[in-house]
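Colleague: Sequence and predicted structure, then a few things I'm wondering about:
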Amino acid sequence: MTASKIIKTVRGIYATEDFIPLHEPSFNGNEKRYLLDTIDSTFVSSVGRYVDEFEQKIESYTGCEKAVAVVNGTSALHVALHCAGVKNGDFVLTQALTFVATCNAISLLGAKPIFIDVSSVSMGLCPKALAIYLDEHAFLDDNNVCRLKSTSGRIKAALPMHTFGHPVELDELMAVCDFWGIELVEDAAESLGSFYKGVHTGVTSSFSALSFNGNKIITTGGGGMVMCNTKDRGKRVKHLTTTAKQPHPYEYYHDEIGFNYRLPNLNSALGCAQMEALPSYLKAKRKLAQLYREELNSSCYSFVEEPDYAMSNYWLNAVLCETKTARDALLKETNDMGVMTRPVWQLMHRLPMYKDCLRGGPLVESEKLEATLVNLPSTPPKAYLAECN
């Protein structure tokens, strides 16, 4: 299959000769009604019933004990890592194949990422590579704190990302982290609607982060959510993200340094409407993924499948090309013809601010994906949405 055949396939799916974006939001429900209700109420900022309702909808859908709405996915990651105990000077094990926000959140705390290779199974943090790195480069001190052999710096957490919505190998990662006394925090920004062995991503770890950016499965314009596996942890996150203000009828008393990360009621209203459509939206996305899978069968492009243990949301459909040259040709021809495709992110250690960070051995799988992966248009067509509603 050539690039021209992919273009023909995509245009056939979307039934248009116009520009086809990579992923765009869908507003087919109560979005306008809830937004107007918010405006009429005058509660458009950080207080209002839609904030509570949005958090409750995420809790009900995912099964997490407490969800706390925040302004974006980066702030959700920042708070999740902070509440997991990551401090200035610590190290956080993560993947080089990720969106830059993963590493930025680590850096906001004064911590440093250590880049571990990803798994060929999930495209997320590889548990085998993680275990090998820790066996070779870490030790447990007298207080059972995980430290680097080279500097005695503390390794506090591991931060895997569920790449394009495909869940990582959570059981294996948690076993490694438990052995070394490391906190596992999930970057679930892309994986709302994805399930690992029947359990939603992000609910097993103490803390995890969702994103509701305009290109995600559902959107609040901007926005994110911290998911916590206990109500006490959720209470702590809520306190910190509301400027650490103690409740009082009129006095302003803040008992520690906090964050003004509250998601406005206006954005939350949009999120409530989007959550109502999520089940049918996910069905439509799986229908789209199945069609890509069938069309790509016996071609020179390999469709990226969900892991056997998971049900993925297929946020972004992806193919693997045979070579980087083939990848570059596919990217150029599709974009030149008005079909938006994108490569995976440049690996984090190639960026100037992270070039000197430690690496946990060869990044073979990460470099392979960087060189060969292309994301295809992934918004469910309107006909699919109508069929799955």
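Modeller: Ah, there it is.
Colleague: For the rest of this, base every contact and every neighbour count on C-alpha atoms.
Modeller: OK.
Colleague: Which residue, other than its chain neighbours, is closest to the most centrally placed residue in the chain?
Modeller: Taking CA atoms, centre = their mean, the centroid of the chain lies closest to Ala189, which sits 2.2 Å from it. Counting by CA to CA, 6 or more residues apart in numbering, the nearest residue to Ala189 once its immediate chain neighbours are dropped is Leu210, at 4.0 Å.
Colleague: again, but for Tyr34
Modeller: Ala269 (5.5 Å).
Colleague: In addition, the following structure is provided for comparison:
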Amino acid sequence: MSNSLISFFQDTFQSKDFIPLHAPTFDGNEKQYVNETIDSTFVSSVGSFVDQFEKRVSAYTRTNGAVATVNGTASLYTALYLSEVTMNDLVITQALTFVATCNSISQLGAQPLFIDVDASTLGLSPRALEQFLNENAIINDKNECIHKATKQRIKAAVPMHTFGHPCQIEQLATLCQQWHITLIEDAAESLGSFYNGQHTGTFGRFGIFSFNGNKIITTGGGGIIVANDIHDIKRAKHVTTTAKTPHPYHYFHDEFGFNYRMPNLNAALGCAQLEMLAHKLTQKRQLALHYQAYFKGSAFTFVSEPENARSNYWLNALICPSIEARDELLQTTNKNGVMTRPVWTLMHKLPMYKNSLKGDLSTSLWLESCLVNIPSSPIDIPTEHII
């Protein structure tokens, strides 16, 4: 299996050189737009491409507004801040996530509360969340969700659409509404993914996306906040622009704010990348179907999009039959120039989060032991190689 698998990856990507996990592609107007930005001299956080990028992302996600930031972590921190997450609050999230999710929570002095994921979505499980809340939480006379044992307020929930696969976000939204918990979607990996025809990141009060170099489209470094409440959008733009009040020359800041706005250079790159998004989504779906066919009937299970969802297939993944098979796959592929990786170390195993509250994490632990990401760069599959 090992030699044939290496050959399969090399044939798929038409390369015997190093095959990365996910490389950016620049096939459109990237150079033109970036050069226009340089020629205009508006290369920082003020410029026409920032406005264009925000409007285009808002239109694509069908939200009422978007605010571009320097990265996805800054977007999530801002969303939590505007949701009034404060010191000693609890914020529900998943242990199977990238560390930035938890870091954003911790930077506000709040604490993550880890709930298990669903095997079918890799995202926060509504069943596990409902069970945890029924057993461990109450609603007080202020309509706040309170953790019974610690008396801490459970202020927000941050599910992630893992690898671009939508979680069961409608069910999570219903639970959050019932328990007076603010829903913020970590949709960093899921631009172009939909649940029941609605774009990820649009079910909660806020949604955030990342445009890091390894995402489906990139601005080099960048993120964006989307929301439907116009007041939330205005506040997000204000606090991410150091809370400066508008004036031709006076500098007056009316509240605590952050220097988080996306530079025009990055937004120019993003505008060109957005023009190619539909094509990239087609390429990635074609690659996913190619993988699905190849691994069908093998010892490895390809992770397909969940029910009622359309995934962008940002990072393709395999479920290995055992941890031994996982380790053999990782060692063989990386030794032969094909980049693969295991899922992140679960957050509650990291030293800074080892004492965090958590529910039963059986599914997360199982996925940690057997899931492997495989090369996922958007490419055109040659017709003769389509299985």
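Modeller: On my side now, so go ahead. The structure presented is a predicted model; accordingly, all values stated were derived computationally and were not measured.
Colleague: about what we covered before: doesn't the residue nearest to Ala189 of the first structure lie inside a helix?
Modeller: No. Leu210 of the first structure: not assigned to a helix; according to DSSP: H, G, I helix; E, B strand; the rest coil it is strand.
Colleague: residues touching it, list them.
Modeller: Leu210 of the first structure makes contacts with Gly73, Ala76, Asp187, Ala188, Ala189, Glu190, Ser191, Leu192, Gly224, Met225, Val226, Met227, as judged by CA atoms under 8 Å, 6 or more residues apart in numbering.
Colleague: among the residues you listed, who's most crowded?
Modeller: With neighbours taken as other CA atoms under 10 Å, the top of those is Met227, carrying 34 neighbours.
Colleague: Need the residues that contact stretch 68-85 of the second structure.
Modeller: Residues from elsewhere that reach stretch 68-85 of the second structure (CA under 8 Å, 6+ apart): 50, 53-54, 100-101, 104-105, 107-108, 110, 155-156, 182, 184, 186, 188, 206-212, 221-225, 232, 235-236, 240, 260-263.
Colleague: let me redo that: stretch 326-336 of the first structure
Modeller: The contact list for stretch 326-336 of the first structure, computed with CA under 8 Å, 6+ apart, reads 3-4, 7, 320-321, 340-343, 371-374.
Colleague: Now with 10 Å, please.
Modeller: The contact list for stretch 326-336 of the first structure, computed with CA atoms under 10 Å, 6 or more residues apart in numbering, reads 2-4, 6-8, 10, 19-21, 300-301, 319-321, 323-325, 339-343, 370-376.
Colleague: which stretches of the stretch 101-250 of the second structure form helices?
Modeller: For the stretch 101-250 of the second structure, the helices defined by DSSP state H, counting those that start in this stretch cover 126-136, 169-178, 230-239.
Colleague: can I get these in JSON lines with mean neighbour count and distance to Phe42 of the second structure?
Modeller: Below are the helices of the stretch 101-250 of the second structure laid out as JSON lines (neighbours: other CA atoms under 10 Å; distance: least, CA to CA, whole Å):
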{"stretch": "helix 126-136", "mean neighbour count": "16", "distance to Phe42 of the second structure": "46"}
{"stretch": "helix 169-178", "mean neighbour count": "17", "distance to Phe42 of the second structure": "39"}
{"stretch": "helix 230-239", "mean neighbour count": "18", "distance to Phe42 of the second structure": "19"}
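Colleague: looking at it, Phe49 of the second structure is touching Ser40, isn't it?
Modeller: No. Taking contacts as CA atoms under 10 Å, Phe49 of the second structure lies outside contact range of Ser40: 11.0 Å.
Colleague: Report the set of residues contacting both of those two.
Modeller: Residues within reach of Phe49 of the second structure and of Ser40 at once, by CA under 10 Å, 6+ apart, are Val34.
Colleague: More neighbours: which of those two?
Modeller: Each of Phe49 of the second structure and Ser40 has its neighbours counted (other CA under 10 Å); Phe49 has more, 27 against 11.
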